[in-house]
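S.K.: I need the structure of the sequence given here:
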Amino acid sequence: MRIRFLCLLLSILIFVFATADVAAFGNYSASDLENCNRLTTDSNSSGGFVYGFTGKTLYSSMLVPNHYNRYINVPYNIKSACQSGELSCAMYICDNKTSRYGISVINMNNGSIADYYFNGVNDAVSKMFSLSGNYAYFVRADATYSYVAVYGVDGSLKKKCNFGDNIYLLFNNNSITYAMLYDGRIYRFQGTGYTQVANIGRGVNAFNAGIGYICTESGMLVSLENGETSLVPDCSKNCVSAANGGFYTANGNRLIFSGKNVSERFIKLSSSIRCIVSCNGRVATLNYAYDYNDISDSELKSNSDSQIDSFNDNNSYNQGGIYKNDLQNSGEYRIEQDKYIVGVAPSTSVTSFKKNFSDSATVYNSDGNVMSSGNVRTGYTVSVNDHTYTIIILGDLTGEGNVKTNDVNVLMNYCVDSESLNELQVLAADYDCNGVVDNRDLVLIARSLK
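M.R.: All right, here's what the predicted structure looks like:
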């Protein structure tokens, strides 16, 4: 009896210590995110989040420091989403005739839900919005420029903020709202007031990259405190998170921490990294199967560790595990989500398209037949180096390989909430490649018809 008791006690101790070890490097699931057409990351002082939406449902997952998967259903199709601290927010149009807009939020820590409504947003030109404290921010337009309209959460218009240029991007970073203009100026809002904090140059796309930072597509990390910049090698959207004096990035299945004044460290994971978020000394990585790891910063190894030799990638991976060598001299082409070739111009011939690949590429139409002539279309696939990608043509929502009035009509119906888009159409409709499909894309696609 005593021996059995000792054996049982030993088993319990082994289980407890094993569980404690897993908790420090936990593996969890965020499978609800698979429903979303596109994902967005946000690292702020409340946690690290990945969120997205489809139809009338917003899905959000807190990956660190706590682990919550939540969703919220709203009465109308969601037009845009943002993260403000622990609040995941969805914006939708209640009534086009009266221009009544709604914002529904879910608290990711306790699951509570709140709804806010705003009347008379009749000249809104974009689906961009932000929620900070007791204020909501929308992009509207007058006869000259677009501007930021500041509302109270009670629905009252507080102020119209004009900058002498059009608004290019409205975003939330660590519960603070920022506006970026087409000329590159960035302003930080505090209630109805605002202050310029940086200038990154005209026509530069950028995305959130941790508390107080954004990152441009060219890999420039920009401080939202003083405008200082630093270079992030091999950056990609959703895979940069500034923290602890440096920044986390990904290379295939390797999570890397580096920076100007820090020693590079890394850890290898079992699968390729799709998203990175961080908070308070912890970092989480989401893979393409929608599983994620919650990792303590202390678990990353020094770059001088012998484990580095076992990662035999020969620098051939980009974020997502796709070989960089698949593409060569590709110009605007890029690989997204491990499975799409985006940035392809309308009316690109199969012959011209194949010249952008480093090895013999085979193009297939939507029926799976090999194509050796004609133009590539949205929904075609290309096989190269044992990888298969779906081709996305800019502005080609109808899968005809070019941009016509039909494409404009489809996007126009989407913008007025009378038609939905599938995943391929969302990627094709994002004409300015900023991660948001809105009226600006509609204008650019319509202009391309001329």
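
S.K.: switch to C-alpha atoms for all contacts and neighbour counts from now on
M.R.: Fine.

S.K.: who touches residue 107 in this structure?
M.R.: By CA atoms under 8 Å, 6 or more residues apart in numbering, residue 107 lies in contact with 86, 87, 88, 113.

S.K.: I meant to write residue 442 there.
M.R.: Each residue near residue 442 by CA under 8 Å, 6+ apart is listed here: 408, 411, 412, 429.

S.K.: By neighbour count, which of the contacts of residue 107 wins?
M.R.: residue 88 (28 neighbours; other CA atoms under 10 Å).

S.K.: distance of it from residue 113?
M.R.: To residue 113, residue 88 is 10 Å away according to CA to CA, to the nearest Å.

S.K.: Common neighbours of these two, please.
M.R.: Contacts common to residue 88 and residue 113, judged by CA under 8 Å, 6+ apart, are 105, 106, 107.

S.K.: and these, which of them are in helices?
M.R.: Counting by DSSP state H, none of the members of the shared contacts of residue 88 and residue 113 fall within helices.

S.K.: Nearest to residue 352 among the contacts of residue 107?
M.R.: Checking these against residue 352 with CA to CA, the nearest one is residue 88 at 43.0 Å.

S.K.: Verify the assumption that residue 21 is located in a helix.
M.R.: Yes. The assignment for residue 21 is a helix, going by DSSP: H, G, I helix; E, B strand; the rest coil.

S.K.: Okay, and residue 353 sits in which element?
M.R.: helix 350-354 (DSSP states H and E).

S.K.: need the next SSE after that helix, C-terminal direction.
M.R.: Following helix 350-354 in sequence order, the next helix or strand is strand 362-364 (DSSP H and E).

S.K.: Name the residues of that next one that are buried.
M.R.: Residues of strand 362-364 classed as buried by neighbour count (16 or more other CA atoms under 10 Å): 363, 364.

S.K.: Helices of the chain, start to end?
M.R.: Using DSSP H, the helices of the chain run over residues 2-24, 350-354, 405-415, 423-429, 439-447.

S.K.: quick one, which of the ones you listed is nearest to residue 31?
M.R.: When the helices of the chain are compared by CA to CA, helix 423-429 sits nearest residue 31, at 17.2 Å.

S.K.: Another for comparison:
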Amino acid sequence: MKRLISLLTAVILISCVSICKSRAYEEYNLSDLANCSGIKSDSNSRGGYLCAFSGNTVFSARLVPDFSSYNFTVNGHIKGVSQSGKYTYALVLEDTFTNKYSVYSLNTDNGNIFQSTFSNENFRTDSFSVSDNCIYYIKTDSAYAYVACVNLSSDKKTKITFGQNVNEVFNNNGKSYARLYDGSICKLSQTSSTRVANAGEFRNISNVGINKVINEDGFVVSLSDNSREYVSNAEFGKVSASDNKVFSVVNYHLSRKTSDKTQNVSIPDTAKAVVSYKNQCGVLLDNGTVQVYESSDFDEKKTADNNNHSDSSNSDNQAVISDYIFSDGIIYGVYSGETVADFKAKTSADAVYKSDGSVAKSGKLKTGFTTVINSKTYTIAVCGDVTGEGNVNSKDVTLLQKHLCGNAKLSGAFLKAADFNLDGKVDNRDLVLISRQKD
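M.R.: So this is what the prediction gives:
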């Protein structure tokens, strides 16, 4: 069941000579963490975590499956934080003259802190990852930026090159990865790398769960098989995936999407970050409190809004059913490549009809197809398929360009099909997204 937790962080004091173990308090409040900029969320095999820093203090919290919260202060200059399993890491510049850095690791189970040091220069400090007792970061002293690795036990240094620039190093479920210039994502070891996925050229990414990241276009990309799933109105830090469920927050509503349906509950304040673990979802609210949602909250479809807020994008005539959205006689949120069989399996439709009225027994869905559900006729809109051909290609891009320029007019299901990001309007953002989906 949903529970509201008030949180007050424990304090860890660190001197330049020794590290004091933290103390955990009985009452908690995460307002200090919520006030930090650049909060990082990580949903991994140990739980759902948040970490951030402000000034020379690092903040860390686990929201699910149980709660723990710690912070610690350093004398050096914090360059960044990263989460890896149950450990929160901070990269700290200790001495600018000797280029001495420290990596502080916080065990979020017990508050213990360990410090490792190394020296290096000409590297980017805004992006790093720690795994298997090695720190990975980006060096810029060659024609192409590459990944440097330092074993924190032996101080052994190695480098991993790619023949193109490395844009980012990040951690996912305790393993280190690099995102390259062309969008490739490579899993790192101390001496080599393996390409596992592609998030799109120039597309920034954020962790959402085990073996999953989300790019800035709203696509959850699998680091296991490079498959992807679109999340409407996605914001970095406000989407989390676990056990084939995708949780996302828009305004005052939390959605849980599974393979066969999407359900919503209201939250009492706007969200700062979202994490998940198995069937639980933890939401850090702007006011610093934490809401934890479990399966029963969604199954019971609780929609009470304690602050009487409402999301204008969810009007009375709009209901979320299955993976699709039903509104004004149109079913949308259907993606290119979905078949008649897929659609019938996800809805109570007995039949799907082609534009000419004949029964579509199999094959891909097309914009303009119709169906009858609960005695009401709906027209199907396939995202990006503005021509009604059942796929997304250059013809769709050209027609949408003409519509945006006033040289053509889309209406009904075809206009809904043009709203690729499902934000309720058709604009250049949709044009860019559709152009990237061309078959």
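
S.K.: Can you point out the buried residues in the helix holding residue 353 of the first structure?
M.R.: Under the neighbour-count criterion of 16+ other CA under 10 Å, helix 350-354 of the first structure has 350, 353, 354 buried.

S.K.: which residues of the second structure does it align to?
M.R.: The aligned range for helix 350-354 of the first structure in the second structure is empty, by TM-score structural alignment.

S.K.: Remind me what that helix packs against, helices and strands.
M.R.: The helices and strands touching helix 350-354 of the first structure, judged by 3 or more CA pairs under 8 Å, 6 or more residues apart in numbering; DSSP states H and E, are strand 362-364.

S.K.: who's in contact with the strand it packs on?
M.R.: Residues from elsewhere that reach strand 362-364 of the first structure (CA under 8 Å, 6+ apart): 350, 354, 370, 371, 372, 380, 381, 382, 383, 384.

S.K.: Only the buried members of these: can you turn that into a ChimeraX selection?
M.R.: Applying 16+ other CA under 10 Å to the contacts of strand 362-364 of the first structure, the buried members can be selected in ChimeraX as follows:
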select :350,354,371,380,381,382,383,384
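
S.K.: Show me which of the contacts of strand 362-364 of the first structure is closest to residue 266 of the first structure.
M.R.: Checking these against residue 266 of the first structure by CA to CA gives residue 384 as the nearest, at 29.7 Å.

S.K.: Residue 247 of the first structure is in contact with residue 258, isn't it?
M.R.: Yes. Using CA atoms under 8 Å, residue 247 of the first structure makes contact with residue 258 at a distance of 5.7 Å.

S.K.: can you pull out the helices in the stretch 301-439 of the second structure?
M.R.: 340-346, 394-405, 412-418, 428-435 (DSSP state H, counting those that start in this stretch).

S.K.: Which residue numbers in the first structure does the third one align to?
M.R.: So that's helix 412-418 of the second structure. Counting by TM-score structural alignment, helix 412-418 of the second structure falls onto no part of the first structure.

S.K.: just checking, what packs against that helix?
M.R.: Going by 3+ CA pairs under 8 Å, 6+ apart, helix 412-418 of the second structure lies up against strand 330-335, strand 376-383.

S.K.: could you redo the ones you listed as a markdown table and give each row mean neighbour count and distance to residue 30 of the second structure?
M.R.: Listed next are these as a markdown table, based on neighbours: other CA atoms under 10 Å; distance: least, CA to CA, whole Å:
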| stretch | mean neighbour count | distance to residue 30 of the second structure |
| --- | --- | --- |
| strand 330-335 | 23 | 36 |
| strand 376-383 | 24 | 40 |
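
S.K.: out of those strands, nearest to residue 137 of the second structure?
M.R.: Nearest of these (CA to CA): strand 330-335, 37.6 Å.

S.K.: Out of the helices of the stretch 301-439 of the second structure, the one nearest residue 31 of the second structure is which?
M.R.: Closest approach to residue 31 of the second structure among these (CA to CA): helix 428-435, 34.3 Å.

S.K.: and residue 38 of the first structure, what is it in contact with?
M.R.: Here residue 38 of the first structure is in contact with 52, 53, 423 (CA under 8 Å, 6+ apart).

S.K.: try 7 Å this time
M.R.: Counting by CA atoms under 7 Å, 6 or more residues apart in numbering, residue 38 of the first structure makes contact with residue 52.

S.K.: same thing with residue 269 of the second structure?
M.R.: Residue 269 of the second structure neighbours (CA under 7 Å, 6+ apart): 252, 285, 286.

S.K.: any idea which of these has the most stuff around it?
M.R.: Among the contacts of residue 269 of the second structure, residue 285 has the most neighbours (other CA under 10 Å), with 20 neighbours.

S.K.: picking that back up, what is the nearest of the contacts of residue 442 of the first structure to residue 169 of the first structure?
M.R.: residue 429 (16.9 Å).

S.K.: For residue 371 of the first structure, see how far away that closest one is.
M.R.: Using CA to CA, residue 429 of the first structure is found at 24 Å from residue 371 of the first structure.

S.K.: got it, and residue 160 of the first structure?
M.R.: Distance from residue 160 of the first structure to residue 371 of the first structure, by CA to CA: 53 Å.

S.K.: circling back: which members of the contacts of strand 362-364 of the first structure occur in strands, if any?
M.R.: 370, 371, 381, 382, 383, 384 (DSSP state E).

S.K.: Perfect, that will be all.
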